[in-house]
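> What follows is a protein structure lacking sequence information:
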C-alpha cells in the first residue's frame, strides 16, 4: 500500500481541483465576472436610422412628463459627450421625441430633440426598460446596451459615471467608430 500511496496523493492533487471546479460550474456557484456597468440587450436592436458612421450615440426617449429621473437622463445626454475628452467628436446624445410640442425649453437646453421614427420608438418601448433607460448605440445602428434610470441624486451621478466608464472602454477598443 505504501507503494501506491504517493501515486494516489499525486493523483488527488491534480484531480481534486478539477473536480471542485466542475462542481462549482454545474451547481452555478460561480458567476463569471463582467466589466460593463450597463445591461446588454440580447439580442441587440438594429435600426438603420440610428447609424452614424464614426459616432457612438446615447439615446433617450423623452416621456410626456419629465421627472427627476428624466432630468438626470437629459443631464447625462448633455454632459457625457463632453466628458469623454479628446473623443468627444465620436460621441453624440440623441433625444427621441414622439412630438416636438409641449416640452419645456429649460430641460432641453443644449439638446436637439429629434422626431424618432415610429418603429424605433416602438422597439425601445417594447424592451424591458422602455422609456425608463438611456440606450447606447454603436456607429452601425445597433442599440446594444441599456442603463435603467436612477431616481435619487447620488444614484443619478453614479449612473453617469457608469455610462462614461463603459463608453470610454468602448471607444478605446472600437474599430468601427
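Structure's in. What do you need? Every value quoted in this text rests on a predicted model; they were computed, and no experiment measured them.

> Every contact and neighbour count from this point should use C-alpha atoms.
Fine.

> all helices for the chain, in order.
In the chain, the segments counted as helices under DSSP state H are 2-26, 68-83, 118-126, 153-173.

> Buried residues of the third one, list them for me.
Judged by neighbour count using 16 or more other Cα atoms under 10 Å, the buried positions of helix 118-126 are 120-121, 124.

> surely residue 142 meets residue 47?
Yes - with contacts counted by Cα atoms under 8 Å, residue 142 reaches residue 47, the gap being 6.5 Å.

> Could you check how far residue 121 is from residue 5?
Residue 121 sits 69 Å away from residue 5 when distances are taken as Cα to Cα, to the nearest Å.

> same deal with residue 156?
Here the distance between residue 156 and residue 5 works out to 61 Å (Cα to Cα).

> okay, those two: which has more neighbours?
Comparing residue 156 with residue 5 by neighbour count (other Cα atoms under 10 Å), the higher total belongs to residue 156, at 20 against 10.

> Would you confirm that the more buried one contacts residue 147?
No - because the distance of 10.8 Å does not satisfy Cα under 8 Å, residue 156 is recorded as not touching residue 147.

> Excluding chain neighbours, give the residue nearest to residue 50 in space.
Leaving out its chain neighbours, the residue that sits closest to residue 50 by Cα to Cα, 6 or more residues apart in numbering is residue 141, at 4.9 Å.

> Chain neighbours aside, what residue packs nearest to residue 99?
residue 115 (6.6 Å).

> ok, and here's another one to check against it:
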C-alpha cells in the first residue's frame, strides 16, 4: 500500500510542477524578451516620433486647439518646399468631414521666400502664421502638432514628387488615426 501511495504522491508532485511551469515559464520568457529587445516593438505611426516633443506654445499660444500640419517656409522655396506645401494642402483636403478639426499651417519668418508666400494663394486651405520663433523646426519637414501645441511627429519631405506623395499618404494615415483617437480639437 505504501508503494501505491508514494507513486500517487510522486505523480501529483509532477502534475503540480508541470502546471506551475505551464503558467510561469511564458511569463518569464516574455519578461526576458522585453528586457533584452529580442523583437522589434510594434509601432503604428508612419512618421518619425520626436523625443522629446517640441513645445510650440510660445508660437501658437493664441490659436484655438486643433491638430496641425506645420511647415516652416524657408528663405528659398525649392522643390522640397513646393512638395511640402502641396502635401499639407492635399492631406487637409483628404480629411474630408474631419478637416475642421485640423489645420494646414505654414510658419512664416522675416526671411521666408516672398514669392512663395505670394504663391500660397493657390492653396486657400493653408493658413499662415508669422512668427520670429520657429521653435527649432527644420524647413525640410512637415510636423504634426497636437492640440496642446506639442510637435510630436515629423515627415521629411523629399525633392521627388512621388516620394512626397508617399509621405503625404503616411501623414494622412497618422493624422486620421490621431483624430479618431482624440476627443480634443
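On my side now, so go ahead. Note that the structure is predicted; figures quoted are calculated from it, not measured.

> Go through the helices of structure 1 and name the closest to residue 134 of structure 1.
For the helices of structure 1, proximity to residue 134 of structure 1 was assessed by Cα to Cα; helix 68-83 is nearest, at 6.8 Å.

> Please tell me which residues of structure 2 the closest one aligns onto.
Using TM-score structural alignment, helix 68-83 of structure 1 corresponds to residues 79-94 of structure 2.

> tell me the average deviation of that stretch from structure 1 after fitting.
Superposing on structure 1 and averaging over aligned pairs (mean Cα distance after the TM-score superposition for structure 1), stretch 79-94 of structure 2 comes out at 1.4 Å.

> Go through that stretch and flag the buried ones.
With burial defined by 16+ other Cα under 10 Å, the residues of stretch 79-94 of structure 2 counted as buried are 80-92.

> do you know how far residue 14 of structure 2 is from residue 6 of structure 2?
As for residue 14 of structure 2, its distance to residue 6 of structure 2 is 12 Å (criterion: Cα to Cα).

> so how far is residue 48 of structure 2 from the residue nearest the centre of structure 2?
Using Cα atoms, centre = their mean, the residue of structure 2 that lies closest to the mean C-alpha position is residue 153, 3.9 Å off. With distances taken as Cα to Cα, residue 153 of structure 2 is found 5 Å from residue 48 of structure 2.

> ditto for residue 103 of structure 2
Residue 103 of structure 2 sits 20 Å away from residue 48 of structure 2 when distances are taken as Cα to Cα.

> which of the two has more neighbours?
Regarding residue 103 of structure 2 and residue 48, a neighbour count based on other Cα under 10 Å identifies residue 103 as having more, with 22 against 12.

> Map the more buried one onto structure 1.
Checking with TM-score structural alignment, residue 103 of structure 2 has residue 92 as its match.

> so what's its match up against?
With contacts defined as Cα atoms under 8 Å, 6 or more residues apart in numbering, the neighbours of residue 92 of structure 1 are 55-58, 77, 81.

> From residue 67 of structure 2, how far out is the residue nearest to the centre of structure 2?
Between residue 153 of structure 2 and residue 67 of structure 2 the distance is 12 Å, computed by Cα to Cα.

> Give me the common contacts of these two.
Contacts common to residue 153 of structure 2 and residue 67, judged by Cα under 8 Å, 6+ apart, are 144-145.

> Provide a list of residues in contact with the residue lying closest to residue 164 of structure 1 once chain neighbours are set aside.
Nearest residue to residue 164 of structure 1, sequence neighbours excluded (Cα to Cα, 6+ apart): residue 80, at 6.2 Å. When contacts are counted by Cα under 8 Å, 6+ apart, residue 80 of structure 1 is found next to 160, 163-164.
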